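In: below are the sequence and a predicted model; questions follow.
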Amino acid sequence: MSLFELTKPGLRKSDAAILRIELLGSMSAHMLDGSVITPTGAKTRGLLAILALSDRRTVTRRTLASLLWSRRSDEQARASLRQEIHRLAEALSPLGTDIIDVQRHTLALKPVLTTVDAERYLNATTSGILKLPETAATLLTDLDSVDPALDEWLSAQRNRLREHLVTTLEQALAALPETEQRMAVAARLLRLDRLNENAWQAQLRELARRNDTGAGLLAAEQCVITFRDTLDAEPGPGTMAIISELRAQHANGKAGSESASWMAESIAHASQSSGTYRAAGLSSAEHIARHGILNSHIASVGFLHIQGAQLLSVSADQADNLFDFLIIQLVQFGFLSVFPCQKIAPGTGSIAASENYPQSDYLVETRLQPGTTSPVEGLARAPRHATRLTVRLTDRRHGGVIVWAERFHVTPETIDAVASLMTTEIAWRIAVTEARNTTGRAAEDLLPVEAGLRSLALINRNEPAVYSQVETLLERGLQRDPEHPFLLLVSAIFRLIRSFEQWNETAYTQDIEAATEAARQLVHAMPESMIGRLILARLLLNIPGEANYGANLLAEIAPATPSAGLIAAISAYSKLVSGDTDAARSSLELFIRSHATHPFADLFDTDFVLLLLLTGCTEEAIRRAKTSISTAPTRVAMLVLYLAALQKLQYEDGTDTEDEKADIKGRLACLAPSLSVDTVMEHYSHLPALQQLMLRRLLTDAGLSETASVLN
């Protein structure tokens, strides 16, 4: 259900507003028919955001000008505000009526004509808070770094929203009569505030009341670890008293044998890969109480397998092997708690009905059924007797929203390749989703692995302005846990991505070397980590004298990974570096066909645009470059490639791109005034001579200075 379907009591559908403004996450503005009319300019969106969060009060022009142009004189700021008011009116003109009340000294949104998603939460009451969809989205993520004054305003608004939600949930915790309601409130509170003792106590007290000692001890361990890692202290006396009660229940033999059974199996899976072995004679609950299994994990994932009555090519043992492979590989990523697979027959019901199975954060639902002759791109062509495997990953904390879904056709020959592909997709999708879920918490409150996830969220924005923040987060996390696989992976990715924007040879070399060292540490710690080896191979391709080692590493990996997976994208780059542009284009097209929306394509879009440009896909290079620049306009590397692609389009079909090139050169002059063709070519010195010659000619003919510190 859409948030905007949650209308106030008594409000008729005919009274619905004509403009719906969404501020949670990136700003979005919609008409009633769903048409998007979000303003394109950051300042224009900032103006609309301030009005939308003004509690339906008027806002003075002086306030608006000071928030959006704090570094300009009053006169310049007022003039700029007048221009932005005009731009905002133009953007909203499809509505057919004025929804902004513009006066000589003030502005305001007309309340009858507009709805704002954040208002639903800011106005939430104790009795209605659970009726609202849970959200972990941060307010207006697209407006960071627009202006220092606006940054302060944004921080205040985000704190205001968070504090209101915490206060309302705490009141609901005390007021709601139903136990399940209070447990739901406690879970929401803990996702907002990991140190909220009221929520911990409510959750632990209820588990103790139910004699659910297994789940209680697990929650108690999470609570203690959270306080120790964050505050270097134990929870308060009230919380510790309840934890002591749970431990006493266990000592008195009240723990259910079935609950202990699933805990033992979970620990067995985790300990095989993490190196934490359960001592002989210790029960599962005792092992949790003594050691803990979730101290470095950020989310849990469970499996529900629905097996069809008739399997034409994949046996039950082979299906079991697939899930064993998935569980082991996911555990080895180092940031997930992985619960064993539950198997049910069709029509049996949901995993939620199982009282003895843990309620994981994410659920991987799979179903095996007789398949068709459809092939799987990059895998062996499915014969007539192939089995169809349907996979769905859902976030159970947010109403079962689907995070990722896919369908494969598998045979005994391709089942390992499919399992490998599923592992990468599931881990990556959970990591990206959890990264977004950490954006509302203070950096100092984050555990090491959460610092890695926050870093991943920032890296995904592809905005150079956040690189210093990412570096600080990763340094802090690695100081506390220097060998954590996930932190090493994110560190390698970050340094590689930042190297794209390093135009000083020393800084570029330092980033590549640091990224390579992090990737090598990851591979040393986890030799079976496929993603670690792929990132290492990609990095070696940029190092003089190491490219052959990178290509050889890819060749070693190839038999163990599906050809259409991430290896196709890395292989495309390897083939470009070796000078085989036709093969590079084929590999890139294979990856794009198979993974049109894979996060890898956004993270490394600079690589993708370079590949498209140098392999003859000029229009696609321009399209992707435009998309990237529209969301992150300060990326010099993308602007350089966009400039080259515009020149190449002019060569190929005579398209007049002079105005666009002039605009790009103007931006480059502001962002990197000393940039020259020689600087760019030094950056891409690892490319073959023919590709370097092409890139040099494109940039020179486009008007970029060859050696001087200014643009022509």
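Out: Nice, I can see it.
In: all contacts plus neighbour counts: C-alpha atoms, from now on.
Out: Fine.
In: quick one: the helices in the stretch 201-350 of the chain, in order.
Out: 213-231, 237-251, 257-274, 284-290, 316-331 (DSSP state H, counting those that start in this stretch).
In: can you tell me the closest non-neighbouring residue to Gln318?
Out: Pro412 (7.4 Å; CA to CA, 6 or more residues apart in numbering).
In: on that earlier part again, deepest-packed of the helices of the stretch 201-350 of the chain, please.
Out: helix 213-231 (a mean of 21; mean count of other CA atoms under 10 Å).
In: so what secondary structure elements neighbour that helix?
Out: helix 197-209, helix 237-251, helix 257-274, helix 284-290 (3 or more CA pairs under 8 Å, 6 or more residues apart in numbering; DSSP states H and E).
In: now render those helices as JSON lines, adding distance to Gln181.
Out: Formatted as JSON lines, the helices and strands packed on helix 213-231 follow (distance: least, CA to CA, whole Å):
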{"stretch": "helix 197-209", "distance to Gln181": "11"}
{"stretch": "helix 237-251", "distance to Gln181": "20"}
{"stretch": "helix 257-274", "distance to Gln181": "23"}
{"stretch": "helix 284-290", "distance to Gln181": "27"}
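In: take this one as well and set it beside the first:
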Amino acid sequence: MGESVPAHDRASPTTDRGPFELCLLGGFSLRDAAGQPVELPTRKCELLLAYLAMPAGRLHGRDKLAALFWSDRDEEQARGSLRKALSSLRAALGPQALGGDRDAVTLDPAALAVDADRLASLASNPAGIVEGAAPLWRYGEFLESRPSASAEFSDWLTFERTRCRNLAQTVLEGMALRLADAGDLSQAQSVGQRLLAIDNLREESHRLLMRLYARAGERSRALAQFQGCRELLKRELGVEPSQETVRLSRQIASDAASAGDAAVRPADGSGSPAARETAPSWPTERPRGLSIAVLPFAGKSDGEQDFLANGISQDIITELSRQRDFLVIAPQSTVGYGSGAGEAGIAARDLDVRYILAGSVRRGGDQLRVAVQLIDASGDRCVWAERYDRPAQDVFDLQDEVVRRIIANIDAEVRAAERESAARKRPENLDAWELFHRGMWHAYRFTRDDHQLAQGHFERALELEPGFSLPYAGLAYVCLSAVTWHFTTDVGQTLGAGIAQAEKALALDAGDAFSHVVLGRLLTFIGERPRGAHHLSMAIDLSPSFAQAYFGMAQLHFWSGRPREALHHIGQAVRLNPRDPLGSMFMTLQSFCHYWLDDFAAAEAAARRATALNARETWSRLGLAAALVALGRAEEAMTVIAEARRMDQGLTVASFDAVVGQVPDDLRQRVYSALRQAGLG
């Protein structure tokens, strides 16, 4: 048992034997339905099977496969090598596993179960890991230690490795949070360590581990994690941790000090005035803004695919150009560059941009695949990769859908990277553009101190550039945030000041979607819903991929008494940017919509997702408490309200009403009654 069975010695599998098991994460292994290892004769056969299986069911031209795997041979020899390799795969998997004709080959999806496919399923539904199995789940690099067959194969391999790495990070992060919520902090920490091992330069993974250690009372260990992160970033990238990571370190140290843990000190040296005066300098780099070049997408050198590849890259350029704060290089300037990821660094230097988008279009039978990679040239790292497999019946609908999804992901990833980059720098080194993004970084922290810092950065940006519209929009957003998070006692005056700032922003740039969203949401708060709808619609027209525009429209529908329509727009917002800084608010509004529709279990689930996204905000807890009361779990609801009151001691039904007073009265009274039953005065 357990010995490899050479492919040429195997009887052909019959249909009742079930699929083979192909493992590509961590290397390559193939097992039959009985769990016996299956040995393929060459590494090229292994790579060929992996390529055909990702995903199975696609048609691949024989000429393309021959050139992809045997580019060092002439055409006749390459075709002969391909025939021999396909014969070996048929001997291993059975004659029915491979189909096609003289010109193309396909792998039957029913012949194999592929671990990379299961990874993608888990990423879309982390709860799919059965209870107790999380400690056993492991991730290995896609086709680890396998040599490349050609330059084009290297591009495919880089893409798949990045995609699988991103999927694994999503899965492990979700697993760690679920384990922590279930009270199994030891296993949650173990999963967090596995997450960090995938990419030890990813600060989000360090922060998750710090929170898990602190939650378990291991504050010294949490601060040691910060120190290790700081030293690693300095050594490998020459940068300090982001402000978010430093802030978390200080918060953990402060919590430790209040608990009397004298052995714990802030790891960044902020525990003494002398240390604060000698704080390390933040590394600087020449600002580039949201500058991006879209390299020509690779087709197959035939008319239809070249047409589609060119159409997709042109549409991406056009849609990105609609974003006022994106500097998009004209397509004439990128035409000389190849489509591979290896061209990104060269193109970024030549074109003086920070971000590069590269992609390809391939057709197999009646299926089309579009693969894209977003590269941050400042660190020479692929920060996002995805592929889109769609039926090819209607090329134009396919093109529109794929472009829309790509734009949404680019917009989210690039803006997040800009905020993180600005947060790394010392304020005196920031220009007006960076001050705006530094301000938004603070604004999205949703604390009183950050609210004041954000306002200061926006005001400083206007001192440097009085004609720059975005800082005015930022000041308007600060007013909106002040009302939302109870940072003001005069709601009416604050909303009025925010509307005035948003109108100044639009007077300077009527085509800025963010300004329209902020104004639309402010107008919704004061009950001017027709004007609010106009500006939110304008935002969607100007930037169809901007998730916060759909969230604003969802708020407007909710406040207008249309919870079903609100749920539709929330769904769009989540699809466009599941990692939006307002993600917890997306889920909280979804919770209240479900509550209004008497689906209390869904309301509870959405509220819990919101608290998982932002553990220190109160709105999601109000939604959770209301749902729990409706489900007959008043004692749990009282615990939730007590947590919310510890976060905001001024939280009352009256303070809640000051914000949502324009919401229909029947819902407000239902929610207020539930909150009073949960102990909110």
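Out: Everything's here; your move. What you see is a predicted model, and the numbers here were worked out from it, not measured in a lab.
In: could you count how many residues lie near the residue nearest to Gln318 of structure 1?
Out: Burial measure for Pro412 of structure 1: 13 neighbouring residues, criterion other CA atoms under 10 Å.
In: okay but it is in contact with Ala316, surely?
Out: No. Here Pro412 of structure 1 does not reach Ala316: they are 11.2 Å apart, not a contact under CA atoms under 8 Å.
In: who's in contact with the aligned residue in structure 1 for Arg460 of structure 2?
Out: Per TM-score structural alignment, the equivalent position to Arg460 of structure 2 in structure 1 is Arg476. If you count contacts by CA atoms under 8 Å, 6 or more residues apart in numbering, Arg476 of structure 1 has them with Pro448, Ala451.
In: mean shift between the one helix or strand Arg476 of structure 1 maps to and structure 2?
Out: Secondary structure assignment for Arg476 of structure 1, by DSSP states H and E: helix 467-480. Here the mean offset of helix 467-480 of structure 1 against structure 2 after fitting is 2.0 Å, by mean CA distance after the TM-score superposition for structure 1.
In: measure Ile100 of structure 1 to Ala555 of structure 1 for me?
Out: Here the distance between Ile100 of structure 1 and Ala555 of structure 1 works out to 61 Å (CA to CA, to the nearest Å).
In: same question for Glu528 of structure 1.
Out: 15 Å.
In: Val403 of structure 1 too?
Out: Val403 of structure 1 is 32 Å from Ala555 of structure 1, by CA to CA.
In: more crowded one of the two?
Out: Using other CA under 10 Å, the more surrounded residue of Val403 of structure 1 and Ala555 is Val403, with 17 against 14.
In: contacting residues around Phe551 of structure 2?
Out: Phe551 of structure 2 touches His569, Ile570, Ala573, Phe586, counting by CA under 8 Å, 6+ apart.
In: distance of the aligned residue in structure 1 for it from Val680 of structure 1?
Out: Structural alignment (TM-score structural alignment) places Phe551 of structure 2 against Ala569 in structure 1. In this structure, Ala569 of structure 1 and Val680 of structure 1 are 23 Å apart, going by CA to CA.
In: now for Gly238 of structure 2, how many residues are close by?
Out: 14.
In: can you map out the strands along structure 1?
Out: All strands of structure 1, identified by DSSP state E, fall at 19-22, 28-31, 59-60, 100-102, 106-109, 114-116, 299-307, 336-344, 362-370, 387-395, 401-410.
In: I figured Ala632 of structure 1 was touching Asn462, is that so?
Out: Yes. Between Ala632 of structure 1 and Asn462 there is a contact at 6.6 Å, judged by CA under 8 Å.
In: pick out whichever of these two has more residues nearby.
Out: Comparing Ala632 of structure 1 with Asn462 by other CA under 10 Å, the one with more neighbours is Asn462, at 25 against 17.
In: what residue of structure 2 matches up with that one?
Out: By TM-score structural alignment, Asn462 of structure 1 lines up with Phe446 in structure 2.
In: tell me the contacts of the residue nearest to the spatial centre of structure 1?
Out: Centroid check for structure 1 by CA atoms, centre = their mean gives Val432 as the closest residue, at 2.5 Å. Taking CA under 8 Å, 6+ apart, we find Val432 of structure 1 in contact with Leu453, Leu456, Ala457.
In: let's see that with 7 Å instead.
Out: Ala457 (CA atoms under 7 Å, 6 or more residues apart in numbering).
In: ok, the equivalent of it over in structure 2 to Trp441 of structure 2 distance?
Out: Residue correspondence to structure 2 (TM-score structural alignment): Val432 of structure 1 is matched to Ala416. For Ala416 of structure 2, the distance to Trp441 of structure 2 equals 9 Å [CA to CA].
In: what do these two both touch?
Out: By CA under 7 Å, 6+ apart, no residue touches both Ala416 of structure 2 and Trp441.
In: let me have the strands of structure 1 in CSV, adding distance to Ala644 of structure 1 as columns.
Out: Listed next are these as CSV, based on distance: least, CA to CA, whole Å:
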stretch, distance to Ala644 of structure 1
strand 19-22, 36
strand 28-31, 32
strand 59-60, 45
strand 100-102, 42
strand 106-109, 43
strand 114-116, 42
strand 299-307, 43
strand 336-344, 42
strand 362-370, 43
strand 387-395, 40
strand 401-410, 35
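In: out of those strands, flag the one nearest Ile535 of structure 1.
Out: strand 336-344 (20.4 Å; CA to CA).
In: in structure 1, where's the longest helix?
Out: Longest among the helix segments of structure 1 by residue count, using DSSP state H, is helix 148-175.
In: how about the strands of the stretch 51-200 of structure 2, start to end?
Out: 60-61, 98-100, 104-107, 112-114 (DSSP state E, counting those that start in this stretch).
In: just tell me the aligned range of the second one in structure 1.
Out: Aligned by TM-score structural alignment, strand 98-100 of structure 2 corresponds to no residues of structure 1.
In: that older thread, ok, the contacts of Phe551 of structure 2 in structure 1: which stay?
Out: Retained contacts for the contacts of Phe551 of structure 2 in structure 1, judged by both residues aligned by TM-score structural alignment, their matches' CA atoms under 8 Å, are His569, Ile570, Ala573.
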